[in-house]
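J.: Sequence first, then the predicted structure, then my questions.
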Amino acid sequence: MFDKLRVYYGLKVFQTYKWSFVIVVSLMVSETAVGLSLPYLIGQQSQAFLDEVTILNDNHLKYLFLWIGLFAGQAALRFFSSYNVNLVGARLMADFSCRLYDHIQVLPIQYFQENKRGDVLSMLTNDLAVVSFFVSSVLTNLIPNILVLIGASILMYMIEPTIALLICFLVPLIYVILKFVSRGMQPISQQLVQRQADTLAQASENIGAISLIKAFNKEADESSKFRQRTNEVLALRAKQFRLQALLSPLIQFLASICILIVVIMSVLKFNAGSLGIPDLITMLLYGIVFTRPLGSLAGLYGQLQQVIGASARLLHVYHLESEPRDSGGIAAQIKDGDIVFNKVSFGFAQRGEILKDVSFHLKPQQNMLIYGQNGGGKTTLLHLIMRFYEPVSGEIIIDGFNVQHTTIRSLRSAIGLVSQDVLLLNGTIFENLTYGLANPIADEVYKAASQAGLDNIIMRLPNGYDTQVGEGGIKLSGGQRQRIALARALLLKPRILLLDEPTSMLDEQARLSFKEEFHGLFARFTVIMISHDPTLSNVADVVYKLENGELNRQ
């Protein structure tokens, strides 16, 4: 499967950057052609220097100026090819990172529940950096080096077939030895990628839970764990560097042996009279040219093993199924908020069945309370309405539309969700209130804040609506964050409101106030509240208890 994905994405990338690749390869071929012509011209024209006793006559100067021109041309071509290939690599990686980010965003909620945030961040940073560096390196080095090897072999064959055939035998032998020596590189690289992701995941988790760490005096323990993971990464890097450091000098040594054989064979051919001085010089120069790509390709082999581990993780994420696409779905026009659950069942592989044949009918502008123990499936029920999950069986119908056949955008735009764990962005209160709006109107924002009981709180803050909330809303209290989430949901002008533990972060006075405000605030919505606290039943039209996966009316 991964091989098919590699081919698919490779073809897709080539089609997108086809002309950029054509220009880069043309520049590389031109540079290689100039580089390969230099040993031949120098070798063949050396006879003119040997035949004439005069030092640097006009004929000699002509050759020297030609060589200098070729040197300059090769340098210019290398500049343009190197610049363009790195630019294409940067553009390709920028595009790839955006595609990856887009794909991650449309993965189902379950993926984020089962994977650490640090793993996702590691893919977007470390893994992409590894692939980006490799793409730039491989395009910069692999193509010219292969062209040099092929071109030099052909030109040497034209001069002396025996020596060229000997080289064609020795080069594969070198890579057989290379493969044997570096057989442990790939598993080390895969372990290294995972250990780096684990280290970043721990750091991300600890920073997010820094108040918990401080409250339980666990700073030293967490530092010890981080140091241990870092040392594991360091140990794997040391093994990787040792193998990489071994490869290059080993290939250089074997290549030098090959060149020594070429030199001896050339001298023997020269002594036998089958090789002239110009051809001898040309062969020796090509022998020198031959060593550079062999050493570079050894380094690329080590990088290839490292990038395999990173690309495997990236391709695995690309292979994951995203949320249902909106194409083919019905753009539901939800105006009333009539909700029907018809024998809906759902479960996770790790936890088994959570909801069993849940059925109810909530009429427009009614409000319902579902209470039960924590972990009983209440939040899961709300997530099924939002299509964060899909039912195993049964159907959910809103205003006559089966939600599984509607577009996700049309469904979620009609629903306001206020989660128990309120998520705020690192910005101002105003920016968080208007997050879901394309063109916010200030008066409507202030009205929603007032309805959520937030305006008096905001006006007591020094900067009012421009107050920075901090990452995740850390600068605000739990009750303030919850009221912002409520006002943000009201601003979407939904037909349905889903409230997850709406009073969990409020103090006793605020809870009483919430109950008093409830009927006036939510009268025009269809409301589903979930809570572990059954005392909210006095503000609900319909009350259900969720127990052992079954929903029973009270």
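T.: Structure received.

J.: Please count neighbours and contacts with C-alpha atoms only from this point.
T.: Fine.

J.: List of residues touching the strand or helix carrying residue 528?
T.: According to DSSP states H and E, residue 528 maps onto strand 526-531. With CA atoms under 8 Å, 6 or more residues apart in numbering as the test, strand 526-531 has contacts from 336-338, 362-372, 378-379, 495-502.

J.: C-terminal to whatever helix or strand residue 244 lives in, what's the next element?
T.: Per DSSP H and E: residue 244 is located in helix 219-271. Going down the chain from helix 219-271, the next helix or strand is helix 277-319, by DSSP H and E.

J.: For that next one, name the packing helices and strands.
T.: helix 2-16, helix 18-51, helix 58-105, helix 128-137, helix 143-159, helix 185-208, helix 219-271 (3 or more CA pairs under 8 Å, 6 or more residues apart in numbering; DSSP states H and E).

J.: mind listing what residue 307 touches?
T.: Residue 307 touches 130-131, 134, 189, counting by CA under 8 Å, 6+ apart.

J.: Determine how far the strand holding residue 528 lies from the middle of the whole chain.
T.: 37 Å (CA atoms, centre = their mean, to the nearest Å).

J.: ok, and what's touching the next helix or strand after that strand?
T.: Next in sequence after strand 526-531, counting helices and strands by DSSP H and E, comes strand 542-547. Strand 542-547 is contacted from outside by 366-373, 376-378, 537, 551-554, using CA under 8 Å, 6+ apart.

J.: Just want the angle from strand 542-547 to strand 526-531.
T.: Interaxial angle of strand 542-547 relative to strand 526-531 (axes from the mean of the first three to the mean of the last three CA atoms, to 10 degrees): 40 degrees.

J.: putting a second one here so we can go through both:
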Amino acid sequence: MLAGQMPAEKLQDFKGSSKRLLGLLRPQRTLAGLVLLCGIAGVTLSVIGPRILGHATDVVFAGFIGGDLPAGVGKDEIVAQLRARGDTGRADMLAAMDFVPGQGVDFDRLGHILLWVLAIYIAAWVFGVMQGRLTARVAQNAVHRLRSEVEAKLSRLPLSYFDQQPRGEVLSRATNDTDNIAQTLQQTMAQLVTALLMIVGVLAMMLWISPLLAVIALVTVPVSIWVTTRIGKRSQPQFVAQWKTTGRLNGHIEEMFTGHSLVKVFGRGKEAAEAFEKHNTELYASSFRAQFISGLIQPAMMFISNINYVLVAVVGGLRVASGSLSLGEVQAFIQYSRQFSQPLTQVASMANLVQSGVASAERVFALLDAPEQEPDPASPGVRPAAGRIAFEHVSFRYLPDRPLIEDLSFVAEPGQTVAIVGPTGAGKTTLVNLLMRFYDVTSGRITLDGVDIATLPRAELRERVGMVLQDTWLFGGTIAENIAYGADAPSDADVAAAAEAAHVDRFVRTLPDGMDTVIDEEGSNVSAGEKQLVTIARAFLAEPSILILDEATSSVDTRTEVLIQRAMNTLRAGRTSFVIAHRLSTIRDADVILVMEDGAIVEQGTHDDLIASGGAYARLYSAQFAEAAVEVD
């Protein structure tokens, strides 16, 4: 019924991903070796237990047989009498037993045997606990290191990767998939080692007790392997689909909660719920198929195990009757056959967990293998930066066949305020992304004080730049902590000065806790304009050589905007400033205005010069500020 809802997907490289997943354990070879030793010790003791317990059964059975026979008669004489009467079967059975006619159960011997069994099982339990603790340490250390690798990888990925991936999908790989890997390692590593050791140990004991019964028990192994393989091949694609669908669902939830207010404003709650229901149904379908198909393994293995039990019990009973085996040996063998079937069933039932874990590992490894931004060159040393920026024949394109910026050249002198205006999609923000090296130029170069920024480490370049974006970002913490984010260990006086310069103090004074007011993670307890003031104060505190303001005052009122403009006039002194603005009134006093269209600078000059030329800037300015009477017929 559910098979047609999602196409089955396969792991790209199950074998390779499995090896790489096991490679996470390589740095902990010592602990992994201890896990193996504890497993060997625990399994050895667990395997010995039934054999000794079989001796206890023989003691009890011999006691009951001997108690019913007359005392003073030898065992050989009783066996001979039975053979003389033609009761050969019973004679063979008694001949193989160790009993004393007329003597009942030897409880002293029985007690010693049971004490040994108890001691053995307690020791096996201790080794099992030690193995479990060591396994947890190994698994969590491996996943801890994997999470660190993912975090480091995210910091090395270019901005283009995040532009192409939904944030919820990236978060799902970094959280859900790594958690699933941890669960897989935790639950399978110790159990798998124990199960494999148990199979070897039990098989050796079964061959020791009765090769014939061992062969009968082994007949079911190929059947078990065939069943497990067939079911596993059908469930594997479903686990891949399950985790991919989980990523899509997380991406949708993250988008809907981030834009919750807009969803409400535009009345798209129903559509959002329908999209959620679609993703949720797909996840239900893939998860149901994965768990149901893989869940068939254990019932199938139990069925095969029961058939094996019947065969062993019947043939074992015949061997006891013939005197080839003692009752205790058959009882021990039946226990071993159960112990032999149990690890086979465990290994088979772990197949679904392993496939799920490998599917998650493949997604995490795909993230770790994603192309990184070009490594930073060796630092040439910190130089005093005057802030002269030069674009020299710069070309750039996001996609190879779609040019955006072609042969762009201009110079921003130290202390100048350069305004960048133009219609949406003209390349204004792309210009800033290139300057910050969020993207690298396709051709040409950008220089800072004559040094190609491609030769500078990104961190060294960006520490000289203060940036305020139209989309504000505040983290959960106090207002003072959010402002202090712009510098390393600033003093309270520095934070207060930056707040005053950005006029944050105007609204902070109205708050009961002042600068210690805690902003929640979404910043919902301050207005959009107030959040923007805090981000501007953060940039002021950094005291950069270069300021980039991308619509930095778009969310503040007109009076606050005037105050900020005055403060920025002072702070921009001696600093090169780039201002991206749609409201042209905010950049009238800029030293140079660059007018961009289709990735090229079509005009540049001062406000007055551009107005006088009557070109593209004049048309933009007229469209915003000229009054016209519009008649509508």
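T.: In hand now; what should we look at? This is a predicted model, so every value here is computed, not measured.

J.: rewinding a little: how about the helices and strands packed on helix 277-319 of the first structure in JSON lines, adding mean neighbour count and distance to residue 327 of the first structure?
T.: Shown next, in JSON lines, are those (neighbours: other CA atoms under 10 Å; distance: least, CA to CA, whole Å):
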{"stretch": "helix 2-16", "mean neighbour count": "12", "distance to residue 327 of the first structure": "22"}
{"stretch": "helix 18-51", "mean neighbour count": "17", "distance to residue 327 of the first structure": "29"}
{"stretch": "helix 58-105", "mean neighbour count": "16", "distance to residue 327 of the first structure": "16"}
{"stretch": "helix 128-137", "mean neighbour count": "20", "distance to residue 327 of the first structure": "30"}
{"stretch": "helix 143-159", "mean neighbour count": "19", "distance to residue 327 of the first structure": "42"}
{"stretch": "helix 185-208", "mean neighbour count": "19", "distance to residue 327 of the first structure": "35"}
{"stretch": "helix 219-271", "mean neighbour count": "16", "distance to residue 327 of the first structure": "44"}
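
J.: quick one: which of the ones you listed is nearest residue 442 of the first structure?
T.: helix 58-105 (29.3 Å; CA to CA).

J.: The closest one vs the second structure, mean deviation?
T.: Mean deviation of helix 58-105 of the first structure from its aligned counterpart in the second structure after superposition (mean CA distance after the TM-score superposition for the first structure): 2.0 Å.

J.: equivalent range in the second structure for the next helix or strand after that helix?
T.: Using DSSP H and E, the next helix or strand after helix 58-105 of the first structure towards the C-terminus is helix 109-114. Using TM-score structural alignment, helix 109-114 of the first structure lines up with residues 159-164 of the second structure.

J.: And for that stretch, what's in contact with it?
T.: 438-439.

J.: Run the chain-centre distance for that stretch.
T.: Its chain's C-alpha centre and that of stretch 159-164 of the second structure lie 18 Å apart, by CA atoms, centre = their mean.

J.: Mean deviation, it versus the first structure?
T.: Per aligned residue, stretch 159-164 of the second structure averages 1.8 Å (mean CA distance after the TM-score superposition for the first structure).

J.: buried residues in that stretch?
T.: 159, 161 (16 or more other CA atoms under 10 Å).

J.: What remains of the contacts of residue 307 of the first structure once you look at the second structure?
T.: By both residues aligned by TM-score structural alignment, their matches' CA atoms under 8 Å, these still in contact after alignment to the second structure are 130-131, 134.

J.: how near is residue 76 of the first structure to residue 199 of the first structure?
T.: Using CA to CA, to the nearest Å, one gets 44 Å for the distance from residue 76 of the first structure to residue 199 of the first structure.

J.: same check, this time on residue 159 of the first structure
T.: Distance from residue 159 of the first structure to residue 199 of the first structure, by CA to CA: 57 Å.

J.: Could you give the residue range in the second structure aligned to stretch 467-482 of the first structure?
T.: Taking TM-score structural alignment, stretch 467-482 of the first structure hits residues 517-532 over in the second structure.

J.: With stretch 204-214 of the first structure instead?
T.: Going by TM-score structural alignment: stretch 204-214 of the first structure matches residues 254-264.

J.: Confirm that residue 396 of the first structure sits in a helix.
T.: No. If the criterion is DSSP: H, G, I helix; E, B strand; the rest coil, then residue 396 of the first structure is strand and not within a helix.

J.: Now do the same for it: its match in the second structure.
T.: By TM-score structural alignment, residue 396 of the first structure lines up with residue 446.

J.: Which residue is the nearest non-sequential neighbour of that match?
T.: Spatial nearest neighbour of residue 446 of the second structure, excluding adjacent residues (CA to CA, 6 or more residues apart in numbering): residue 391 at 4.7 Å.

J.: For that neighbour, give me its contacts.
T.: Applying CA under 8 Å, 6+ apart, the residues near residue 391 of the second structure are 408-411, 444-447.

J.: Give the aligned equivalent of it in the first structure.
T.: Using TM-score structural alignment, the partner of residue 391 of the second structure in the first structure is residue 341.

J.: What separation is there between its match and residue 525 of the first structure?
T.: For residue 341 of the first structure, the distance to residue 525 of the first structure - CA to CA - is 18 Å.

J.: thinking again about what came up before, among the contacts of strand 542-547 of the first structure, which are located in helices?
T.: residue 378 (DSSP state H).

J.: Can you say which of the contacts of strand 542-547 of the first structure are buried?
T.: Listed as buried from the contacts of strand 542-547 of the first structure are 366-372, 376-378, 537, 551; burial here means 16+ other CA under 10 Å.

J.: And the furthest pair within the residues you listed?
T.: Top of the distance list for these (CA to CA): 366 and 376, 23.4 Å.

J.: quick one: contacts for the closest residue in space to residue 251 of the second structure that isn't next to it in sequence?
T.: In this structure, residue 251 of the second structure finds its nearest non-sequential neighbour in residue 168, 3.4 Å apart by CA to CA, 6+ apart. With contact set as CA under 8 Å, 6+ apart, residue 168 of the second structure has these partners: 247-255.

J.: so residue 168 of the second structure sits in a helix?
T.: Yes. Counting by three-state DSSP, residue 168 of the second structure is part of a helix.

J.: Now residue 476 of the first structure. Nearest residue, chain neighbours left out?
T.: residue 469 (6.2 Å).

J.: repeat for residue 283 of the first structure
T.: residue 156 (6.5 Å).

J.: Looks like that neighbour contacts residue 286 (just checking).
T.: Yes. Between residue 156 of the first structure and residue 286 there is a contact under CA atoms under 8 Å: 7.5 Å.
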